[in-house]
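1. missing the sequence, but the structure's below:
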């Protein structure tokens, strides 16, 4: 099993997989989750090391803020991911594309039920 964003290794790893799961969430949901997580961290509701280093500028307002970077990377990377996933599917790898948290939860529950 390989877990994480290894799109740079797609040519090496993906074609060996039995199943490729693409969590393809909409941009509005990604932005919402970053916003909520950042607000929780800034309010002191998360005491992780990452949360202690977060500032308003780093979260929202700086040129390299988390939110701005996420939007930029989403727009830049998503077309490439779609192409790589299609190429992998053409090689016979089963692709599961999950477009919401609800779809992901249902798919995981289904997989756990098969055990």
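-> All right, it came through fine. Computed from a predicted model, the values in this text were never measured in an experiment.
2. CA only for contacts and neighbour counts going forward, please
-> Noted.
3. Could you find the closest non-adjacent residue to the residue nearest the centre of the chain?
-> With distances taken as C-alpha atoms, centre = their mean, residue 23 lies nearest the centre of the chain, 6.1 Å away. The shortest distance from residue 23 to any non-neighbouring residue, by C-alpha to C-alpha, 6 or more residues apart in numbering, is to residue 98 (4.9 Å).
4. what's near enough to touch that neighbour?
-> 21, 22, 23, 24, 25, 104 (C-alpha atoms under 8 Å, 6 or more residues apart in numbering).
5. out of the residues you listed, which is most surrounded?
-> residue 104 (19 neighbours; other C-alpha atoms under 10 Å).
6. Please compare the first structure with the one that follows:
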């Protein structure tokens, strides 16, 4: 049902849209009509340090991850849980990179222009060229 709803939502959307995320199980639906994929491929140390910094700030501030959901970071969840975003970062960073490299040469996605950003500077250049604010 989720896959059908996603396909219907994308089909009904305007011709221009931006989608983000790494949810791999829906890639075949999301990428069917995609023109460009911007892959933010920062080094592991940057990804992990940003995840750690965000988690600690959210633990201290008790800011909701998604407003209105009550979903908040906690010390236990961040540092002592199998559901830790830090553990997820450790486990998935390398496999996500492998997957994106494979996708870039996959004939199924030959219609897509891949833009791989490996630094903050490259990201800033792209954003500036699109004339959007970051």
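-> Arrived safely. Only a predicted model underlies this, so the values are computations on that prediction, with no experimental measurement involved.
7. To which residue of the second structure is residue 106 of the first structure aligned?
-> The alignment partner of residue 106 of the first structure in the second structure, by TM-score structural alignment, is residue 125.
8. what's the neighbour count on that match?
-> 12.
9. again with the one 5 residues further on
-> Using other C-alpha under 10 Å, residue 130 of the second structure is surrounded by 9 other residues.
10. counterpart of residue 57 of the second structure in the first structure?
-> Match for residue 57 of the second structure (TM-score structural alignment): residue 40.
11. for residue 89 of the second structure, same thing?
-> So residue 89 of the second structure corresponds to residue 70, using TM-score structural alignment.
12. so what's that match closest to, chain neighbours aside?
-> Per C-alpha to C-alpha, 6+ apart, closest to residue 70 of the first structure is residue 31, 7.4 Å.
13. quick one: secondary structure of the one you found?
-> Put simply, residue 31 of the first structure is helix when judged by DSSP: H, G, I helix; E, B strand; the rest coil.
14. ok now do it, which residues does it touch?
-> 67, 70, 71.
15. need the residues you listed in a markdown table with neighbour count, can you?
-> Formatted as a markdown table, the contacts of residue 31 of the first structure follow (neighbours: other C-alpha atoms under 10 Å):
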| residue | neighbour count |
| --- | --- |
| 67 | 21 |
| 70 | 16 |
| 71 | 14 |
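16. which one of those sits closest to residue 11 of the first structure?
-> Taking C-alpha to C-alpha as the measure, residue 70 is the one of the contacts of residue 31 of the first structure closest to residue 11 of the first structure, at 24.3 Å.
17. in a helix, that's where that closest one is, yeah?
-> Yes: counting by three-state DSSP, residue 70 of the first structure falls inside a helix.
18. what's in contact with stretch 62-80 of the second structure?
-> 55, 58, 59, 83, 84, 85, 86.
19. Which one (most neighbours) among those?
-> Highest count within the contacts of stretch 62-80 of the second structure by other C-alpha under 10 Å belongs to residue 55, 25 neighbours.
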